[in-house]
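> Predicted model and sequence below, questions to follow.
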Amino acid sequence: MAESNATIYVTPVEWNNKLINNEAVYKPVHKGSLIGQLLPRYWLRQRQIDPETVRFGATEHGKPIIARGPVPLTYNVTHDSDMVVIACGSGESVGIDVMRVALPRRTSMDEFVGFVSEQATYRARERSARS
C-alpha cells in the first residue's frame, strides 16, 4: 500500500449542545449526519479554503464528494453512536469507517484483540490473493 498524506479528524459529539440536541429540529438519528456535513467545511476552513468556493456532490452510490474546488480535495465521513470521523486527502482516494464495539461477555481484552487481529490478517490475505 502506498503512503498517504491523508488527515483524519475524530471528534466526539457533544450531544448536550442545545443546537445539536434540539429534537424539534433534528431527530437523534440525524445528529451524526449533521456533524458529518459540518466536518468537511471545518476541514476546508483549517486549510484556509472558503467553503463557498467548493461545490459538494455525491457519487452514484451516494458517497459525498467535492465535485469542484480550487485544489484537488477528497474526503470520507462516517459516524456511529456518538462518534463522527472524517478522513481528508489532497486528491488521493480516502476511506474510513467507524463502529462502536463492545467486549463480548466473558471475553478478556487479550482474547478480543487476538480475535480482531486474526480477522484483520485473514482479510488482508484474502485481498492480496485477489490482487
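Nice, I can see it. Residues are numbered from 1 along each chain as shown.
> Please count neighbours and contacts with C-alpha atoms only from this point.
OK.
> which stretches of the protein form strands?
Assigned by DSSP state E, the strands in the chain fall at 7-12, 55-58, 64-68, 74-80, 83-89.
> how about these, which one is nearest residue 39?
strand 83-89 (7.0 Å; Cα to Cα).
> Give me the helices and strands touching the closest one, please.
strand 7-12, helix 31-46, strand 74-80 (3 or more Cα pairs under 8 Å, 6 or more residues apart in numbering; DSSP states H and E).
> Deepest-packed of those, please.
Of those, the one with the most neighbours on average (mean count of other Cα atoms under 10 Å) is strand 74-80, at a mean of 21.
> got another, please set it beside the one above:
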Amino acid sequence: KAGKLRSAELLSRLGLGERLKNLPNQMSGGQQQRVAIARALIHAPTVVLADEPTASLDTERAFQVVQTFAALIHENNRAGIMVTHDLRMCQYVDRILQMRDGQLVKIYEDKKEILALAKGE
C-alpha cells in the first residue's frame, strides 16, 4: 500500500496523476518519459543518474520535470547526476561539470554563474 501511495505521489508531481491506470501504449512519448523518471525515483536511490531526461519533452514540461527532479533530490537528501545539452535546465542544479570531447573543461559551482549560463549569458 505504501508503494502505491508513493507511486501516485511521484506521478502526480510529474503531472501524471490522472494516468495512474493507463498502459504505456495509452500514453505519449513524453508521458512515458515521465513515468520512467518516476520509476527511477520510486525506491529513493542514493544516487540518481539521468541521461537527457527531458529529451522527448516540450519546453514547459521539461522545466517542470527538472524542477521536480531537483526538488525530490534535495527533499530526500540524495545526489543527482543529469546529462543534458539544454543549458536552460541548469538553473535547477547546484554544480555543473562542463565536458567537451570527453574532457572536463570547467566546473561551475557559483549560483550566479550557473544562472547566467542557464540564461545563455
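Sure, I can see it. None of the values given here were measured: they were computed from a predicted structure.
> So after superposing, what's the score?
The TM-score (TM-score structural alignment, normalised by the length of structure 2) is 0.30; 61 aligned residues with a Cα RMSD of 4.7 Å.
> circling back to that earlier point, any chance of TSV for the strands of structure 1, columns distance to residue 39 of structure 1?
Shown next, in TSV, are the strands of structure 1 (distance: least, Cα to Cα, whole Å):
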stretch	distance to residue 39 of structure 1
strand 7-12	8
strand 55-58	13
strand 64-68	12
strand 74-80	8
strand 83-89	7
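> who wins for proximity to residue 119 of structure 1 among these?
Of these, nearest to residue 119 of structure 1 by Cα to Cα is strand 74-80, at 21.0 Å.
> Next, the angle strand 7-12 makes with the closest one.
Orientation check (axes from the mean of the first three to the mean of the last three Cα atoms, to 10 degrees): strand 74-80 of structure 1 against strand 7-12 gives 20 degrees.
> Next, the angle from strand 74-80 of structure 1 to strand 64-68.
Using the same axes, to 10 degrees: strand 74-80 of structure 1 against strand 64-68 is 160 degrees.
> Same list as before, the helices and strands packed on strand 83-89 of structure 1 that is, but in a markdown table and with distance to residue 119 of structure 1 included.
Compiled in a markdown table, those are given as follows (distance: least, Cα to Cα, whole Å):
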| stretch | distance to residue 119 of structure 1 |
| --- | --- |
| strand 7-12 | 24 |
| helix 31-46 | 28 |
| strand 74-80 | 21 |
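> Figure out which of these is closest to residue 67 of structure 1.
Going by Cα to Cα, the one of these nearest residue 67 of structure 1 is strand 74-80, 9.2 Å.
> For the closest one, name the packing helices and strands.
With contacts taken as 3+ Cα pairs under 8 Å, 6+ apart, strand 74-80 of structure 1 sits against helix 31-46, strand 64-68, strand 83-89.
> so what does the first one touch, helix or strand wise?
Applying 3+ Cα pairs under 8 Å, 6+ apart, one finds that helix 31-46 of structure 1 contacts strand 74-80, strand 83-89.
> so which of the helices and strands packed on strand 83-89 of structure 1 gets nearest residue 115 of structure 1?
strand 74-80 (21.9 Å).
> Of all the residues in stretch 121-131 of structure 1, which ones are buried?
Buried positions in stretch 121-131 of structure 1, judged by neighbour count with 16 or more other Cα atoms under 10 Å: none.
> Please consider this matter closed, and thank you.
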